[in-house]
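Chemist: pasting the structure only:
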């Protein structure tokens, strides 16, 4: 089940396991200390009930007290009476001493094995053996206190009792030894208790710190990554960026996610722009097709009347040439102007219809490798000879050859149209820049001017036939349409852009570098 859960659940589970382990260790330590404390209490009780060497010495001292009874030295009833009294007192003292020694021995034997010193126990065992042996001799000596050699028996009793007291004084007191061990156990218990509580507090603090750091360093960044990924995947907000300040792999992952989102957003914007451009091109192509059919029909129908008008005007000019001298000078001049106007405008109409026919039919001319730089330089050289553009400046950023698979005259016509339009849109001291850039798949020609610029509405209709911003009679509106058609036939693209009105314009022409990239006309 843990495999199917989230990372957060897994880490919470292992933190809980760690908490249980730490709690178990702390509980075990505290339980051990509690048991140790109980043992210490048992030791205290053992000390309270433990026999003391002073009690044993007091019991032995009882054997000396009967010897202090004054017994006359001269034989007689008084001596015998005193001797019998001394013997009875000794028997009572002996019995009391034996009882106390037996009580001492039983209390010593009742001590826990863990509370007794092995060496001291052996010493006590030897002492009790000596006491038993001495008591046997003392009991026999006590029976002889009424005899004539009682003085020797009395000295024997005193000597053995004194020897036992000296031996007892040289043996450590069991209670004192247990007290020392109790003091040592008390110090060790307090030290271990302090260590347990200190380590428990440190472990708890480390666990809390681990939990907080785990949340800040792992849980929160992972949650942010998860929420951000879901937010972007659901398409809610592609501007969303994940902020991570952990300075580790998660931070690098968040940065990579942000870069991926930015790249995706850029690709989406590019695709949207391409869709918009393709839609415009499709609409443009449909319009051009319709206009082409219309233009072909109109041009064909108009060409015959225009030919008749041009022929009639030429014939009339020839026939009136020898008779105009008979007319008044003003009338003759007027006739000549009208005839010239008829011929000029008729010829202009024929040029327009010819361009319409070319536009409708399209071209299927031969293509080859042409130096685009040379074509641009030739066009720029032609514009220098146009008087109305003498105050303009045309700059080309490249002189090295740059080859593309094109029809040279057609591309020359396109470049000339773009440069002429750029010069037309600039004023006095205007500037036109032509940039040639060589790319892996195509050659790009950028024509930029600092002229009147274009609005968004103009940009949407700039390549439509008969669309022009010039004054009436100064343009047909077919130049950019024909140029766009030529570039499309080459398999390239022609795009227009402008920051706005009065901010200049830029036209970018792209043509393929190799054969096979152009589309069929």
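Modeler: Thanks, I have it. Quick caveat: nothing in here was measured; it's all calculated off a predicted structure.
Chemist: only C-alpha atoms for contact and neighbour calcs from this point on.
Modeler: Noted.
Chemist: immediately after the helix or strand hosting residue 281, which helix or strand?
Modeler: Assigned by DSSP states H and E, residue 281 belongs to helix 249-321. As assigned by DSSP H and E, the chain's next helix or strand after helix 249-321 is helix 329-361.
Chemist: for the helix or strand just after that following helix, packing partners?
Modeler: Later in the chain than helix 329-361, the nearest helix or strand by DSSP H and E is strand 368-371. Judged by 3 or more CA pairs under 8 Å, 6 or more residues apart in numbering; DSSP states H and E, the packing partners of strand 368-371 are strand 403-406.
Chemist: hold the first one in mind and look at this next one:
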């Protein structure tokens, strides 16, 4: 049974060797040698099997010796088979290892080439993509940076063009920069307007200061001869009245001329008094005053003047509004503004006074439907001695005094008019509390 099993395994092993792939002559030669040895061993095993079947029929003595000899020969054959079998697997293993190493080497080389080429292509694609992305990002950013620099250098009218056709982050940035430029431009225009207003205010203040300084000296110098002229005219008038021919036509003409001298001298005295008021610094005591009540008192006084009985005067305010002001000076401001509005209207005209309050300010608006003002008149309306009234009806100091008083209170007075014949509005804005420096 053992010999038959060895034959079967040897036959299976020989069949496997026959089916091995060989590609060179050395491998074929080794295979032929191995197959020859296997065939020799297989033949000896066959003989052993034949002998084994004959052993059972031998005699006990002579046949036993022959059996022992045959057993020795079988042992030698088996040893040779074992050596052959031990040699063949080693040769097969080396062959398979060489083939496997070669295949793995070829496979590794091929894989390495594929990986190398793939890596190179990937790097090239990555660099190309990165370059394109950088250009796609840096290009618009450079445009935005140049636009921002141009705006920062003072060109607030410059606007960035839309870089992208789609609504992406760049479009949002461009819209934000343009919005910022709009605000910068608006702020610059507001600042320029404020600079112009402050410059005009400074020039006006300088003119007012110069006029005030000059007016103080002129008023003092003129008051003395005016007093003498007035007293002399009064004396002449008294003496003419005491003469016997006072009722004559010549005496009446002289009295009329003397009365005119007195009247005009008094008018000049009133002008010099206003000049002195204009030149004086603000030393009035300020207190908390109900402006609504103050304006009502001024309007009641003006309504009783027969000169303006054919005009309508309105007042819009139904509650108490308090402010810390000089009562006498603000009364003069309201009186001058209302009188100015009445003088600017014809018979049947209307003057409306509105009083409103804000968080920190009170606003008095005097509106009339009179002759109105053009732009040039609005620019000059606060200049001393400027007047667009008929000759002899004004001194040109009323609005200048108003401007001076309101500025001393820390407020503003602003004229508004749509043009000639469209009426006028003067808006006075006063702080609710007096400035400490001004109040002192």
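Modeler: Noted; the coordinates are in hand. Bear in mind the structure is a predicted one, so any value in this text is a computation, not a measurement.
Chemist: After superposition, what's the TM-score here?
Modeler: Overlay of the two chains. TM-score (TM-score structural alignment, normalised by the length of structure 2): 0.63; 341 aligned residues with a CA RMSD of 4.4 Å.
Chemist: Check the mean deviation of the helix holding residue 281 of structure 1 from structure 2.
Modeler: Taken over the aligned residues, the distance from helix 249-321 of structure 1 to structure 2 averages 2.4 Å (mean CA distance after the TM-score superposition for structure 1).
Chemist: you'd agree residue 413 of structure 2 is in a strand?
Modeler: Yes - membership of residue 413 of structure 2 in a strand is supported by DSSP: H, G, I helix; E, B strand; the rest coil.
Chemist: who's in contact with the equivalent of residue 186 of structure 2 over in structure 1?
Modeler: Using TM-score structural alignment, the partner of residue 186 of structure 2 in structure 1 is residue 266. By CA atoms under 8 Å, 6 or more residues apart in numbering, the contact set of residue 266 of structure 1 is empty.
Chemist: Which residues are in contact with the residue most central in space within structure 2?
Modeler: With distances taken as CA atoms, centre = their mean, the residue of structure 2 nearest its centroid is residue 180 (4.5 Å). By CA under 8 Å, 6+ apart, no residues touch residue 180 of structure 2.
Chemist: Pull up the gap between it and residue 8 of structure 2, please.
Modeler: Residue 180 of structure 2 is 98 Å from residue 8 of structure 2, where distance means CA to CA, to the nearest Å.
Chemist: Over to residue 15 of structure 2?
Modeler: Distance from residue 15 of structure 2 to residue 8 of structure 2, by CA to CA: 11 Å.
Chemist: next one: residue 435 of structure 2
Modeler: From residue 435 of structure 2 to residue 8 of structure 2 the distance is 127 Å (CA to CA).
Chemist: repeat for residue 23 of structure 2
Modeler: 28 Å.
Chemist: Ok, residue 269 of structure 2 next?
Modeler: 156 Å.
Chemist: The two - which one has more neighbours?
Modeler: residue 269 (19 against 13; other CA atoms under 10 Å).
Chemist: In structure 1, what sits opposite residue 341 of structure 2 in the alignment?
Modeler: Under the alignment (TM-score structural alignment), residue 341 of structure 2 pairs with residue 422 of structure 1.
Chemist: nearest spatial neighbour of that match, skipping sequence neighbours?
Modeler: Excluding the flanking residues, the one nearest residue 422 of structure 1 by CA to CA, 6 or more residues apart in numbering is residue 449, at 5.7 Å.
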